[in-house]
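**Student:** Sequence and predicted model, in that order:
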Amino acid sequence: MGVPEPAIYAVNMRRMASFGATLIGGAIGGLYFGIVSVKSFALSESASLLEIPSFMEDGTLNLLHTCIGLLLAFALSGALTYWLAGTASYTKHV
């Protein structure tokens, strides 16, 4: 919900599986944003979940596509992290 650097350096860089899953999930979410042409109508200093209202526009589905893209990125990142971390711990013990 704010500055992403602590999450990158404190959590993701220690576990390369979670870092790669985050990159892939973000790329898929960004691809969805590009395909459906999501537009932001306000500039802000930082990108956070509190900035979702800047995607509102009357008569369009822009806000809905924004929420779908965010959920897609979060869900894919979480699922890939769970899967990759599970396979990485399995290969360590074998």
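**Tutor:** Looks like it came in fine.
**Student:** can we go C-alpha only for contacts and neighbour counts from here?
**Tutor:** OK.
**Student:** Can you report how many residues neighbour residue 69?
**Tutor:** Neighbours of residue 69 under the rule other Cα atoms under 10 Å: 22.
**Student:** which residues touch it?
**Tutor:** 29, 30, 32, 33 (Cα atoms under 8 Å, 6 or more residues apart in numbering).
**Student:** distance of the nearest residue to the second one once chain neighbours are set aside from residue 23?
**Tutor:** The shortest distance from residue 30 to any non-neighbouring residue, by Cα to Cα, 6 or more residues apart in numbering, is to residue 69 (7.3 Å). From residue 69 over to residue 23 the distance is 14 Å, taken as Cα to Cα, to the nearest Å.
**Student:** what about versus this one:
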Amino acid sequence: MKQSEGKQKYPLPYKELVEYMLKKHNIHEGIWGVYASFQFAGINAKDPSGEVQPASVAAIKEIGISPFSEESSIAFDAANLNPPKARTKKSQQPPKR
């Protein structure tokens, strides 16, 4: 499948990806970072001169977030990106029976 010519691209910085995933999964604690899983395969492919050469293909299998031990350029504190909402007086009361 070929990308359309002249179409706008919308890159997503790692921090925004982590923030989106934290909010989607209602995560408010811990350090979470981006990970990717790949699937590799060996193939025989023609090079630019037309000769067949052994080659490899890497497919992105999944992209997500997972717990990390420390913050970095791809890992962020959930408490900062998705702090828990303050509880209202009504939500602090025990449920009626």
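**Tutor:** On my side now, so go ahead. In this text, all values refer to a predicted model and were calculated from it rather than measured experimentally.
**Student:** what's the TM-score here?
**Tutor:** Scored against TM-score structural alignment, normalised by the length of the first structure, the superposed chains reach a TM-score of 0.27; 51 aligned residues with a Cα RMSD of 4.9 Å.
**Student:** Could you export the contacts of residue 69 of the first structure as TSV, including secondary structure?
**Tutor:** Formatted as TSV, those follow (DSSP: H, G, I helix; E, B strand; the rest coil):
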residue	secondary structure
29	helix
30	helix
32	helix
33	helix
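**Student:** how about those residues in TSV, adding distance to residue 19 of the first structure and neighbour count?
**Tutor:** Shown next, in TSV, are these (distance: Cα to Cα, whole Å; neighbours: other Cα atoms under 10 Å):
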residue	distance to residue 19 of the first structure	neighbour count
29	15	23
30	16	16
32	20	19
33	21	18
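**Student:** Just give me the closest of those residues to residue 85 of the first structure.
**Tutor:** residue 29 (21.0 Å; Cα to Cα).
**Student:** burial count for residue 68 of the first structure?
**Tutor:** 15.
**Student:** same check, this time on residue 18 of the second structure
**Tutor:** Neighbours around residue 18 of the second structure, by other Cα under 10 Å: 26.
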